[in-house]
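Student: got a sequence here, can you build the structure:
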Amino acid sequence: MLLRPARRADLPRIVELNDAASPAVPVTAPSDMEALLELSSLALVVVGPDDVVHGFVVAVDPGSDYASENYRFFEDRGTPHVYVDRIVVDGAARGSGVGRRLYDAVFDRARSTGRDEVTCEVNLEPPNPDSLAFHERLGFARVAEQSTKGGSVRVALLAARV
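Tutor: Alright, predicted model coming up:
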């Protein structure tokens, strides 16, 4: 599997993977996903030998004009961080190291840009216990919880030291 920057041609597959992972991540229109990729400081995909995308990550550096409630929480904390907005791995590739490889790249980005933490959120309601366990194995700890999307989603806000 190859890790590389996301390309415009990857957008349909990224949206497909993203939407298949709902409700762990919100269903996102292609135009909104394209805007998120453009706003991001890091957008990577993992592809197989057939060049099919098996996973992706989208991360945002501090100081962005990103309106996400969860990103804003971490911005308000004032700790230099790289925020992971999305990480999605194709169900068939789970357990193969794709998620860890994507996170290794995010931690490398944080290290190279002098950030202290990698931050993200994981749904508590609707529940996403597999993602919580995965993040705990990577060293993430819960720093807070908050309700988002008008109270329809409750998340654990997580941070891991770089």
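Student: for the rest of this, base every contact and every neighbour count on C-alpha atoms.
Tutor: Fine.
Student: can you pull out the strands in the protein?
Tutor: For the chain, applying DSSP state E gives strands covering 2-5, 42-47, 53-60, 81-89, 117-125, 141-148, 153-161.
Student: in CSV, list the ones you listed along with distance to Pro30 and mean neighbour count.
Tutor: Formatted as CSV, these follow (distance: least, C-alpha to C-alpha, whole Å; neighbours: other C-alpha atoms under 10 Å):
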stretch, distance to Pro30, mean neighbour count
strand 2-5, 18, 14
strand 42-47, 15, 22
strand 53-60, 14, 24
strand 81-89, 14, 24
strand 117-125, 22, 22
strand 141-148, 22, 15
strand 153-161, 22, 20
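Student: Val84 contacts Phe56, doesn't it?
Tutor: No - Val84 lies out of contact with Phe56 (C-alpha atoms under 8 Å); the separation is 10.8 Å.
Student: and for Lys149, the neighbour number?
Tutor: Each residue near Lys149 was counted by other C-alpha atoms under 10 Å, and the total is 9.
Student: what's near enough to touch it?
Tutor: By C-alpha atoms under 8 Å, 6 or more residues apart in numbering, no residues touch Lys149.
Student: any figure for the gap between it and Val155?
Tutor: Shown here: Lys149 relative to Val155, a distance of 10 Å by C-alpha to C-alpha, to the nearest Å.
Student: likewise Asp61?
Tutor: For Asp61 relative to Val155 (C-alpha to C-alpha), the value is 20 Å.
Student: before we move on, the earlier item: make TSV out of the strands of the chain and add distance to Phe107.
Tutor: Below are the strands of the chain laid out as TSV (distance: least, C-alpha to C-alpha, whole Å):
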stretch	distance to Phe107
strand 2-5	14
strand 42-47	11
strand 53-60	11
strand 81-89	8
strand 117-125	7
strand 141-148	15
strand 153-161	9
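Student: now the second one, please; I'll put the structures next to each other:
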Amino acid sequence: MTTIRPARPAEYPVIGEIAANAYAEAGNLPADGSYGPVLRDAADRADKAELLVALDGDKPVGTVTVVRPDEPYAEICRPGELEFRMLAVAPQAAGGGVGRRLVEAVFDRARAEERGRVVLCVQDSAEVPRQLYHRLGFQRLPERDWSPKADIRLLAYYLEL
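Tutor: Next comes the predicted model:
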């Protein structure tokens, strides 16, 4: 059974590698290599947002960063919303429901904080995550689509709770 909880400092290096490797394997890293170090810096995410880890036993197998509107990692969230970023699952755990469990943990946080909406951005080429978000009921929020770089298009989604 997968356990979801806040990440611990000793887990940050493994969590960073899970994120960087998952994005690389999916082909979702910019060609210039600039996002890999951001994904690997789990300690910074834990310091400036909320970093969750999915565990299989005591082994990290997935991660997600939970962001509030006033935090440095916020991209598109506004008051009353909770955003999540950098959802990643280790290859050996892919397809086992870890990503879904992490997103459900985000929903739990949003409800506990009385936030009525969860938002996210996903690269337009990231088919597998987009399918998951669609299955979970997320809808497009095209007015918040944006591009951090000329060759990257991020699509915004939301789910009303």
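Student: that older thread, and Phe134 of structure 1, which of the strands of structure 1 is closest to it?
Tutor: Among these, the nearest to Phe134 of structure 1 by C-alpha to C-alpha is strand 117-125 (10.3 Å).
Student: how about the closest residue to Tyr157 of structure 2 other than its chain neighbours, what does it touch?
Tutor: Leaving aside its chain neighbours, Tyr157 of structure 2 sits nearest to Arg140 (4.4 Å; criterion: C-alpha to C-alpha, 6 or more residues apart in numbering). Listed by C-alpha under 8 Å, 6+ apart, the contact set of Arg140 of structure 2 reads Leu155, Ala156, Tyr157, Tyr158.
Student: if we use 10 Å, what do you get?
Tutor: Val119, Leu120, Cys121, Tyr133, His134, Leu155, Ala156, Tyr157, Tyr158, Leu159 (C-alpha atoms under 10 Å, 6 or more residues apart in numbering).
Student: for Phe107 of structure 1, same thing?
Tutor: His81, Val82, Arg101, Thr113, Arg115, Asp116, Glu117, Val118, Ala160, Arg161, Val162.
Student: neighbours around the fourth one, how many?
Tutor: Pointing back at Thr113 of structure 1 there. 13.
Student: structure 2: which residue goes with that one?
Tutor: By TM-score structural alignment, Thr113 of structure 1 lines up with Glu113 in structure 2.
Student: and the longest helix for structure 1?
Tutor: In structure 1, taking DSSP state H as the definition, the longest helix is helix 98-112.
Student: now do the buried residues in it.
Tutor: Buried residues in helix 98-112 of structure 1, counted by 16 or more other C-alpha atoms under 10 Å: Val98, Gly99, Arg101, Leu102, Tyr103, Val106, Phe107, Arg109, Ala110, Arg111.
Student: I'd say the first one and Asp90 touch.
Tutor: By that I understand Val98 of structure 1. Yes - at 9.1 Å, Val98 of structure 1 counts as touching Asp90 under the criterion of C-alpha atoms under 10 Å.
Student: residue in structure 2 paired with Val89 of structure 1?
Tutor: Aligned partner of Val89 of structure 1 by TM-score structural alignment: Val89.
Student: who's in contact with the nearest residue to that match once chain neighbours are set aside?
Tutor: Leaving aside its sequence neighbours, Val89 of structure 2 sits nearest to Gly62 (C-alpha to C-alpha, 6+ apart; 4.1 Å). Applying C-alpha under 10 Å, 6+ apart, we find Gly62 of structure 2 in contact with 2, 4, 14-16, 18-19, 22, 52-56, 87-91, 93-94, 98-99, 101-102.
Student: the same query, at a cut-off of 8 Å, please.
Tutor: Here Gly62 of structure 2 is in contact with 15, 18-19, 53-55, 87-90, 93, 98-99, 102 (C-alpha under 8 Å, 6+ apart).
Student: and the contacts of Arg140 of structure 2 as TSV, adding distance to Asn28 of structure 2?
Tutor: Output for the contacts of Arg140 of structure 2, formatted as TSV (distance: C-alpha to C-alpha, whole Å):
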residue	distance to Asn28 of structure 2
Val119	19
Leu120	16
Cys121	13
Tyr133	17
His134	19
Leu155	13
Ala156	16
Tyr157	18
Tyr158	21
Leu159	23
